[in-house]
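Enquirer: The following comprises the amino acid sequence and a computationally predicted model.
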Amino acid sequence: MILKNREKSRELLMIESLNNRMKLSGKDKTHFYNLKKGFEGEVLFDRYIVEFVKCDCLVINDLLLQVNQTTFQIDSLMIISDCLIVFEVKNFEGDHYYEAESDKLYTNSRDVEIVNPLGQLMRAETLLRKLLQNNGFTLPIKSTIVFVNPAFTLYQAPMNKPFVFPTQITQLLTQLDSKPSRMTNKHKILADKLLSLDLLDSPFKQIPEYEYDHLKKGITCAVCSSFSLVVEGQSCVCLSCDHKESVTSAVLRSVGEFRLLFPERKVTTMAIYDWCGGVVESRKRIQRILDTNLKMVGKFRWASFE
């Protein structure tokens, strides 16, 4: 049973929006690419779990925890009868090399060192064990690094490291699924405790600086992120990919984006009309959508929506 589904982080959502509405620096583009690629890899691993793991177990995705003032992240945590399994998911692509003497990873050119995920994994395992001890839990922990991208190759891969490669994922999960497992109240209490300790939002976000006046206004397509939307009756139609979405849905999605980037600003009819860039030509139509779907606070020119 999956207790916590995976969602895009606040950081990824913000940079995704800013990438559509302003020119990112090379450094910020690289950070955005890495976040996006990492999320896609984690979602791919989630699909494997849903398809191949049917046994009685509990799965918690994307945990952000803290112990002794130290924050750590777990991509996927599986609770089975006799242990916890920590999965560190990596979506690396292309040829990589492992140097046993230095315990380092390099890209195919051998001149770019990659942060060794083993260090991340061992750190997460150590901190999780400490957190469990602090809360009176004693289940053993097993950890593994899962390379999900089928276009990834690691040359000189050591046999004694907890690496699972793309062709081995199905076998790993099938073996886990075949083990006898039964969830008890003890396991559910542990899962609930971990969920209660989840920080949800990372305090270490790397968001580029931005200002409202410098951002491109308009409604973006929910599928291709294009600004080429036109209103046809009750629908917003993308001229780039032909995706159709109700005007109400498109406006409310834009409200969510506005709130994400500018939480200190009030949601008013004029603010959302300006943010949507005139795609919805009638302010009254926007006001009706806000009236119907959000709670109004205040009256007349002081009215805003929550």
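Expert: On my side now, so go ahead. Residues are numbered from 1 along each chain as shown.

Enquirer: Please count neighbours and contacts with C-alpha atoms only from this point.
Expert: Will do.

Enquirer: Now do the buried residues in the strand or helix carrying residue 75.
Expert: For residue 75, the host element (DSSP states H and E) is strand 70-80. Buried residues in strand 70-80, counted by 16 or more other C-alpha atoms under 10 Å: 72-80.

Enquirer: Below is structure B, check it against A:
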Amino acid sequence: MFITDRRKSKELLFYEALEVRCSLTGQEVKRLRALRRGFEGERAYDALWEAAGHDHLLIFRDIWLQVGNAVLQADVLIIDDGQVTVNEIKNYSGLYRLENAVWSVNGYRISEDPVAQVRRTVGKLTHIRSKGGHSFQIDGKVIFINPDFNLTSDSETDDRHIINRTILKPYMADIAAGYASREASDVAETIKSCIIDDPMRVPELDPSRIKPGIRCARCSAVDLSIKRYAVECRQCGHHETTERLVVRAIVDHSNLFPDASMDKKQIRWMLADQVGLRCIEHALTKYCIAIKRGKHAAYTVETHYLEELLAIKQYKSRYEKKPSQI
């Protein structure tokens, strides 16, 4: 079973919020595409596990670990009795070559070495094994999820660490034959004790780049019909309550400026003064954690994911339209 959720990284959330609220540079567009492609590959990998079945396994997805002084990220850790399997997922496409431990695509060298990444994770897991007093084997594979990936390699050693799409299903079926009993659960608990929050820092953002205003949640258009308790997009017809709109602005602010607190003035600025201050104050009080109270109240959020925040705070509005009404 999946122990952890598959979530967008802090960096991907940053660039997606930035894309809606300003013009991206060429480098930012390239980075956003790469992050989205990676996340799509991970989702495709998860779907194959759903088809293969994983009820008798323990699977960590997308976790950060603190192992001694080292910090590492693991796309997937699969635990059954006697073994921990590391899967590093890559959504590469094109003609790749691995020669003399150097990776290249279409003749151009790339900086990443996926096999070295998975070996590093395997090496750090030996420290976790010692820490918990466990006895298990460790295996590591790079999963190339994209069917349009082709690799020519001169290294049989590195090839042993590579699984491409054509053999991925039988590979998963072989792992799924395993079973996680109490021994595997103990290993999972040791790994849990090493999990930390995403430590990556997003680029520092100049606030002047942000274009304040309200935008459609579906198509990002700015041509909206603004009513007292809701807005409706004139381009695509999407309907959104004002409360949800404000919460979306709060989450955008938290993703664009993750190390900063927020106040009513900042959210009002994000919305270009198109939403009343009372509505903003209500949303900040209901959906955020107050870190400073009084005249200069400041807030933070407990999650950077919009739908999760709405669920935690039990969002419900009588002005919300049913899908059949939109």
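Expert: Now that the structure is in, tell me what you want to look at. This is a predicted model, so every value here is computed, not measured.

Enquirer: what's the TM-score here?
Expert: Scored against TM-score structural alignment, normalised by the length of the first structure, the superposed chains reach a TM-score of 0.84; 296 aligned residues with a C-alpha RMSD of 2.7 Å.

Enquirer: packing partners for the following helix or strand past the strand holding residue 75 of the first structure?
Expert: Counting by DSSP H and E, the next helix or strand C-terminal to strand 70-80 of the first structure is strand 83-90. Other helices and strands packing on strand 83-90 of the first structure, by 3 or more C-alpha pairs under 8 Å, 6 or more residues apart in numbering; DSSP states H and E, are helix 26-52, strand 70-80, helix 117-134, strand 141-147.

Enquirer: Which one of the ones you listed lies nearest to residue 273 of the first structure?
Expert: helix 26-52 (28.1 Å; C-alpha to C-alpha).

Enquirer: How far does that closest one sit from its chain's centre?
Expert: 7 Å (C-alpha atoms, centre = their mean, to the nearest Å).

Enquirer: orientation of the helix or strand immediately after it in the chain relative to helix 117-134 in degrees?
Expert: Moving toward the C-terminus from helix 26-52 of the first structure, the next helix or strand (DSSP H and E) is strand 58-67. Strand 58-67 of the first structure runs at 90 degrees relative to helix 117-134, counting by axes from the mean of the first three to the mean of the last three C-alpha atoms, to 10 degrees.

Enquirer: want to throw the helices and strands packed on strand 83-90 of the first structure into JSON lines with distance to residue 89 of the first structure?
Expert: Listed next are these as JSON lines, based on distance: least, C-alpha to C-alpha, whole Å:
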{"stretch": "helix 26-52", "distance to residue 89 of the first structure": "6"}
{"stretch": "strand 70-80", "distance to residue 89 of the first structure": "6"}
{"stretch": "helix 117-134", "distance to residue 89 of the first structure": "9"}
{"stretch": "strand 141-147", "distance to residue 89 of the first structure": "5"}
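
Enquirer: what's around residue 51 of the first structure, how many residues?
Expert: 12 (other C-alpha atoms under 10 Å).

Enquirer: One more: the one 10 residues further on?
Expert: Using other C-alpha under 10 Å, the number of residues around residue 61 of the first structure comes to 22.

Enquirer: Please report how far it lies from residue 118 of the first structure.
Expert: Per C-alpha to C-alpha, to the nearest Å, residue 61 of the first structure is found 19 Å from residue 118 of the first structure.

Enquirer: picking up where we left off before, out of the helices and strands packed on strand 83-90 of the first structure, nearest to residue 284 of the first structure?
Expert: Per C-alpha to C-alpha, nearest to residue 284 of the first structure of those: helix 26-52, 36.5 Å.

Enquirer: how far apart are that closest one and its match in the second structure?
Expert: Here helix 26-52 of the first structure, set against the second structure after superposition, deviates by a mean of 2.0 Å using mean C-alpha distance after the TM-score superposition for the first structure.

Enquirer: Would you map the helices across the stretch 201-306 of the first structure?
Expert: 247-261, 269-275, 283-293 (DSSP state H, counting those that start in this stretch).

Enquirer: still on that earlier bit, which of the helices and strands packed on strand 83-90 of the first structure sits closest to residue 219 of the first structure?
Expert: helix 26-52 (20.7 Å).

Enquirer: Which strands and helices lie in contact with that closest one?
Expert: helix 10-21, strand 83-90, helix 169-178.

Enquirer: Number of residues surrounding residue 275 of the second structure?
Expert: Residue 275 of the second structure has 23 nearby residues by other C-alpha under 10 Å.

Enquirer: for residue 259 of the second structure, same thing?
Expert: 12.

Enquirer: circling back to that earlier point, need the winner for burial among the helices and strands packed on helix 26-52 of the first structure.
Expert: Mean neighbour counts were taken over these using mean count of other C-alpha atoms under 10 Å, and the top value, a mean of 21, falls to strand 83-90.

Enquirer: Thank you, goodbye.
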